[in-house]
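1. this one's sequence-less:
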């Protein structure tokens, strides 16, 4: 297995809870991924689509229909909320922009089902080397692989959060790999982080399948929730603007967010997560994203 990270980079990762690796992918590799991402968007057929929009907590609700819940072993399209007109009792929602420009994200099994993204995830020696260098997971399993588009002028806010809330294991183990396919700037929605917050933040809620069987919901972890800090208003946030080809590693407990894209430029990225698959770490049936018998979460190191 390749050794990819220098000791100073590992030290920064442990200190900050995130790490930017510029030029991790060569320009020709980035172009291949970006071209494939744009091809997928161009091939999107709105005919028969349930008009499922990806909503965040900032919108007051979260996506949760069957199209979303059953996407773990498929490639599906989720719309920007502002790309559609509101649905009424007499009028279904309609697109306000061309279909290829309406997409918030495409997921959630690209790393398994799409040959291009599989090559840069499960079949990539440098990614395997990263997982080995971090040394935090004995058997890293890949899940939630997706393109996030951050469309011009309508790409929405991603509020302050940490990833283990959405991909919960006991004990928490999520690590995100976030790849810039285009330059990411403060004007088109780059990430911001609160360095070191992973050392203090505990998982205060979980994003789960609603026990009623209808969609998704958040459930509090009471002993943590009552002592939760207001991370969004703390000092010390740092913008993580970066060039295309940068790999950003994201600890599952570090607080991060991104602003809306009010620019006329896209902000395409590809991202996937790793969780511990070794015995002793539990990924339970409450989580919104579930493996299937036909497609369990694949092991990165096999």
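-> Done, it's in. As the structure is a prediction and not an experimental result, all values here were calculated from the model.

2. C-alpha from now on. contacts and neighbour counts both.
-> OK.

3. any idea which helix is longest in this protein?
-> Across the chain, the helix with the greatest residue count (assigned by DSSP state H) is helix 27-42.

4. Could you list the residues in contact with that helix?
-> 99, 100, 101, 103, 116, 117, 147, 181, 182, 244, 245, 268 (Cα atoms under 8 Å, 6 or more residues apart in numbering).

5. Please settle this for me: is residue 198 part of a helix?
-> Yes. Membership of residue 198 in a helix is supported by DSSP: H, G, I helix; E, B strand; the rest coil.

6. The nearest residue in space to it that is not next to it in sequence: neighbouring residues, count only.
-> Among residues not flanking residue 198 along the chain, residue 254 sits closest, at 4.1 Å (Cα to Cα, 6 or more residues apart in numbering). A count of neighbours around residue 254, defined by other Cα atoms under 10 Å, yields 25.

7. on that earlier part again, can you point out the buried residues in the longest helix of the chain?
-> Under the neighbour-count criterion of 16 or more other Cα atoms under 10 Å, helix 27-42 has 30, 31, 33, 34, 36, 37, 38, 40, 41 buried.

8. and the spatially most central residue of the chain, which of the three is it?
-> Centroid-nearest residue in the chain: residue 271, 5.5 Å away (criterion: Cα atoms, centre = their mean). Under three-state DSSP, residue 271 falls in the strand class.

9. Residue 179 is in contact with that one, correct?
-> Yes. Using Cα atoms under 8 Å, residue 271 is in contact with residue 179, at 5.9 Å.

10. Pasting the second one now:
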């Protein structure tokens, strides 16, 4: 698939693209079956499988998937970096279907740096991805979000501000866009002031199974509150840099269009402690 002129204009104006029914129900069902299988077999899995459990709660922590209690599956969690071990995941996120679109948007060779499998909405506050993993070259990072089931008003859909990618990045006292927690009040004053001045309005995504949303690293986005905690909202999120920004890593090629960052799994901390993007990605 190649981008149409209208899609390019929409990307430049809004900072995201929605690809409706991009993947078939059959293909998405295969991914959901894989997640079910991994949960059942998790006690046999090695240290390359890492999960954040009880996300957005005081009990949030990162553990080996093999150590995750079954109760963790009924609460928001993030299953990290399945692309490292699962070819089916790699083919979905960087295979021949999606990679050419990513390449066109990045104007470079897309390289997977992480994946996050969700079974519930994230409920994460509005944020820029550059809070956590700014690309070495500005604007050379995008994210994809693949709907593994339909979203509804009750299962915590994604929300974002179209056009917010044009807001000049906020610089924290560290000189970068990497978040400094104590400075968030100043950041919020800045970004919501910009949003008001630009008359930007939030949008909520009600996606169908198989839809793919791609967004700019500077799109202001988050997860809505889950109105019905019994409802899942399965999804797969991937962040991409470019091969050109990491010439020394020479990641293995998945296909002719892109590659992935071949690295160790993220480290397990007790309790979970956030790290900067380079530490989190490269250990």
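-> Here it is on my side, so go on. As the structure is a computational prediction, the values presented were derived from the model and not from experiment.

11. circling back: show me what the residue nearest to the centre of structure 1 aligns to in structure 2.
-> Superposed on structure 2 with TM-score structural alignment, residue 271 of structure 1 falls opposite residue 237.

12. Equivalent analysis for residue 105 of structure 1, please.
-> So residue 105 of structure 1 corresponds to residue 78, using TM-score structural alignment.

13. Also residue 40 of structure 1?
-> Looks like residue 40 of structure 1 aligns to residue 38 there (TM-score structural alignment).

14. again with residue 259 of structure 1
-> Match for residue 259 of structure 1 (TM-score structural alignment): residue 224.

15. nearest spatial neighbour of its match, skipping sequence neighbours?
-> For residue 224 of structure 2, the closest residue by Cα to Cα, 6+ apart turns out to be residue 156, at 4.6 Å.

16. quick one: the match of residue 105 of structure 1 and residue 53 of structure 2, what's the gap?
-> 7 Å (Cα to Cα, to the nearest Å).

17. Same check on residue 8 of structure 2?
-> For residue 8 of structure 2, the distance to residue 53 of structure 2 - Cα to Cα - is 38 Å.

18. Which residue ranges of structure 1 form helices?
-> According to DSSP H, the helices that structure 1 contains are 7-16, 27-42, 66-69, 110-113, 115-119, 125-134, 222-225.

19. what residues are up against residue 169 of structure 1?
-> 275, 281, 282, 283, 284 are the contacts of residue 169 of structure 1 under Cα under 8 Å, 6+ apart.

20. Surely the third one and residue 173 touch.
-> No. Under the criterion of Cα under 8 Å, residue 282 of structure 1 lies out of contact with residue 173, with a separation of 9.8 Å.

21. So those two - more neighbours on which side?
-> More neighbours surround residue 173 than the other of residue 282 of structure 1 and residue 173, with 23 against 16 (other Cα under 10 Å).

22. what's the closest non-adjacent residue to the more buried one?
-> That would be residue 275: by Cα to Cα, 6+ apart, it lies 5.3 Å from residue 173 of structure 1.

23. what about the one you found, neighbour count?
-> Residue 275 of structure 1, neighbours per other Cα under 10 Å, totals 28.

24. That one and residue 141 touch, don't they?
-> Yes. At 5.3 Å, residue 275 of structure 1 and residue 141 qualify as touching, with contact defined as Cα under 8 Å.

25. related to what we said a few turns ago, need the contact list for the counterpart of the residue nearest to residue 224 of structure 2 in structure 1.
-> Residue 156 of structure 2 maps onto residue 189 in structure 1, with residues paired by TM-score structural alignment. By Cα under 8 Å, 6+ apart, the residues touching residue 189 of structure 1 are 150, 258, 259, 260, 261, 267.

26. so which of the residues you listed comes closest to residue 26 of structure 1?
-> residue 267 (18.0 Å; Cα to Cα).

27. quick one, what contacts the closest one?
-> Contacts of residue 267 of structure 1 (Cα under 8 Å, 6+ apart): 148, 149, 150, 151, 152, 181, 182, 183, 184, 188, 189.

28. Skipping its backbone neighbours, what lies nearest it in space?
-> Nearest to residue 267 of structure 1 is residue 150, by Cα to Cα, 6+ apart, at 5.2 Å.

29. So that neighbour versus residue 259 of structure 1, what's the distance?
-> Taken as Cα to Cα, the span from residue 150 of structure 1 to residue 259 of structure 1 is 10 Å.

30. Who has more neighbours out of these two?
-> More crowded of residue 150 of structure 1 and residue 259, by other Cα under 10 Å: residue 150, with 30 against 19.

31. buried set for stretch 194-208 of structure 1?
-> Those would be 194-198, 201-208, for stretch 194-208 of structure 1 by 16+ other Cα under 10 Å.

32. One more: stretch 131-147 of structure 2?
-> Buried-residue list, stretch 131-147 of structure 2, by 16+ other Cα under 10 Å: 131-135, 139-147.

33. ok, the closest residue to residue 155 of structure 2 other than its chain neighbours - contacts?
-> Leaving aside its chain neighbours, residue 155 of structure 2 sits nearest to residue 226 (5.0 Å; criterion: Cα to Cα, 6+ apart). By Cα under 8 Å, 6+ apart, the residues touching residue 226 of structure 2 are 121, 123, 154, 155, 156, 157.

34. One more pass at 6 Å, please.
-> Neighbouring residues of residue 226 of structure 2 by Cα atoms under 6 Å, 6 or more residues apart in numbering: 154, 155, 156.

35. Equivalent analysis for residue 275 of structure 1, please.
-> Contact partners of residue 275 of structure 1, counting by Cα under 6 Å, 6+ apart, are 140, 141, 173, 174.

36. Now which residue in structure 2 aligns to the last one?
-> For residue 174 of structure 1, the aligned position in structure 2 is residue 141, judged by TM-score structural alignment.

37. Test my guess that that match contacts residue 240.
-> Yes. Counting by Cα atoms under 6 Å, residue 240 is a contact partner of residue 141 of structure 2 at 5.5 Å.
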